[in-house]
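Engineer: after the sequence you'll find the predicted model.
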Amino acid sequence: MFTGLIEEVGVLRGVSSGGEVMVLNIGASVIMDDLKIGDSVSVNGVCLTATSLSDHGFTADVMPQTYRNSTLKELRAGSRINLERAMAAGGRFGGHIVQGHVDGIGTIKSVKRDQNAVVFEISPGRKTLFKFIIPKGSITIDGISLTVASSSSSSFTVSIIPHTLGETVLAYKRAGDTVNLECDVLGKYVDHLLRYGSSPQNAEDGEEAEGSRISSEFLAANGFL
């Protein structure tokens, strides 16, 4: 589990791939302080496992499922990467609960300055994600814990302070670029529990599962009516 507070921006030193399998060789310094083989690292919001270590970085494998459902497949040598080690149990919890499990890919529609802030407008590739994108709620963008500023039927915005912009890969993002999105896990659990048993559990990406999530019969059966 992660907090969404980026520890450093690393650099992809090299990548080997075959089909939908990748091995990333990532240059890093700050997170190498106590990183061990087998530790989890958030790489642009994707939870990966450190498979080997060097003095100046680590390697991580990317499996087909991750390749298909994240922006990691777009990385090239020289790409900058948000990095965060797994949350320490005794540390401060400054962001929100981040699993490193990407829910979808978003496309940046615009980047606009608003006095000292920079506002990113992002359009998710899966429209079903909007039920979890709540104004003033939490969302993870490329591993960064952020607050949703506004939401419409086709996009949402986040307002970035100068510190966050300067310390993450968002400083290098432009309109048309893609980002990894992870919605608040609490909302996903609530949604799953409300519709469990009344609709298919494996709806195709981008499709809303059939079936009523809540009804008068459900409320009565559970003592609410």
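Structural biologist: Received it, and whenever you're ready, just let me know what you need.

Engineer: only C-alpha atoms from now on, for both contacts and neighbour counts.
Structural biologist: Noted.

Engineer: how far out from the middle of the chain is the longest helix anywhere in the chain?
Structural biologist: Secondary structure assigned by DSSP state H gives helix 185-195 as the longest helix of the chain. The offset between the C-alpha centroid of helix 185-195 and the centroid of the whole chain comes to 18 Å, using C-alpha atoms, centre = their mean, to the nearest Å.

Engineer: for that helix, which outside residues touch it?
Structural biologist: Outside of helix 185-195, the residues within contact range by C-alpha atoms under 8 Å, 6 or more residues apart in numbering are 97-99, 132, 211-214.

Engineer: what of stretch 63-77?
Structural biologist: When contacts are taken as C-alpha under 8 Å, 6+ apart, the neighbours of stretch 63-77 outside the stretch itself are 11-15, 20-22, 44, 46, 102-105, 178-180.

Engineer: putting a second one here so we can go through both:
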Amino acid sequence: MFTGLIEEMGTLRSVQRRGEAMILSISASKVLEDVKMGDSISVNGVCLTVVDFDRNTFSVDVMPETFRLTNLHAIQTGSALNLERAMMAGARFGGHIVQGHVDGTGTIRERTAEANAVVYTIEPNDPSLLRHVVQQGSVTLDGISLTVVSVDRENCRFTVSIIPHTLKETVLQHKNAGHTLNIECDILGKYVDHLLNMRDSQPGRRSGGLTESILRDNGFM
């Protein structure tokens, strides 16, 4: 599990491609301070397993499913990457619950300045993802925990506002209109949606929206 607070930007040193499988070698410093074989590191929001490392780099495998579902298939040598180690028990929880299980990608449609902030307008490549994007809720973009500013369901877009510190410390500084971002929707919303759909699909159960009985039946009360 991660928090969506990026620890550092690494640099992609090499890519070994075998069809839709890849081995990425990434240079870093902070995330290597206590690294061990088999550790989980979020790379642009994708939870990947360390399979090799030395003092300055670590390597991770990218399987075909991850290749197809995320923007990692498009990265090139020299690209900057958002990195975060898995959260330690008892550590400060500064972002929100991030699994590193990307739901899909989105395309930046606009990048505009607003006072000290930069506002990004994102169009999910899978329109169904928007059902889990809630105004003032949480969303993860390339591993960054962000707050949703607005949702335009008619045009299948949502916006986030980036403070100067986040822009400076993450790969968003290199992202403009046309670039893709990995999207992970809030896990709490996905679980609630799943529970409601499971209940409504049971024989003899009628769908009627969120009710007190639904919350009680599923352990929320």
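Structural biologist: Nice, thanks for sending it over. These numbers come from a predicted model, not from an experiment.

Engineer: could you dump the contacts of helix 185-195 of structure 1 to JSON lines with secondary structure and distance to residue 88 of structure 1?
Structural biologist: Output for the contacts of helix 185-195 of structure 1, formatted as JSON lines (DSSP: H, G, I helix; E, B strand; the rest coil; distance: C-alpha to C-alpha, whole Å):
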{"residue": "97", "secondary structure": "coil", "distance to residue 88 of structure 1": "13"}
{"residue": "98", "secondary structure": "strand", "distance to residue 88 of structure 1": "13"}
{"residue": "99", "secondary structure": "coil", "distance to residue 88 of structure 1": "14"}
{"residue": "132", "secondary structure": "helix", "distance to residue 88 of structure 1": "27"}
{"residue": "211", "secondary structure": "coil", "distance to residue 88 of structure 1": "40"}
{"residue": "212", "secondary structure": "coil", "distance to residue 88 of structure 1": "40"}
{"residue": "213", "secondary structure": "coil", "distance to residue 88 of structure 1": "36"}
{"residue": "214", "secondary structure": "coil", "distance to residue 88 of structure 1": "38"}
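
Engineer: those residues, buried ones only, as a ChimeraX selection?
Structural biologist: In ChimeraX syntax, the buried subset of those is picked out as below (16 or more other C-alpha atoms under 10 Å):
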select :97,98,99,132,213
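
Engineer: which one among the contacts of helix 185-195 of structure 1 gets closest to residue 51 of structure 1?
Structural biologist: Distance ranking of these against residue 51 of structure 1, using C-alpha to C-alpha, places residue 99 first at 19.2 Å.

Engineer: do you know how far that closest one is from residue 141 of structure 1?
Structural biologist: With the distance defined as C-alpha to C-alpha, to the nearest Å, residue 99 of structure 1 ends up 12 Å from residue 141 of structure 1.

Engineer: what's the answer for residue 7 of structure 1, then?
Structural biologist: If you go by C-alpha to C-alpha, the gap between residue 7 of structure 1 and residue 141 of structure 1 works out to 15 Å.

Engineer: and those two? Which one has more around it.
Structural biologist: Neighbours of residue 7 of structure 1 and residue 141, each counted by other C-alpha atoms under 10 Å, are more numerous for residue 141; the result is 24 against 16.

Engineer: what sits closest to that one if chain neighbours are left out?
Structural biologist: For residue 141 of structure 1, the nearest residue in space outside its immediate sequence neighbours is residue 181; the separation is 5.0 Å by C-alpha to C-alpha, 6 or more residues apart in numbering.
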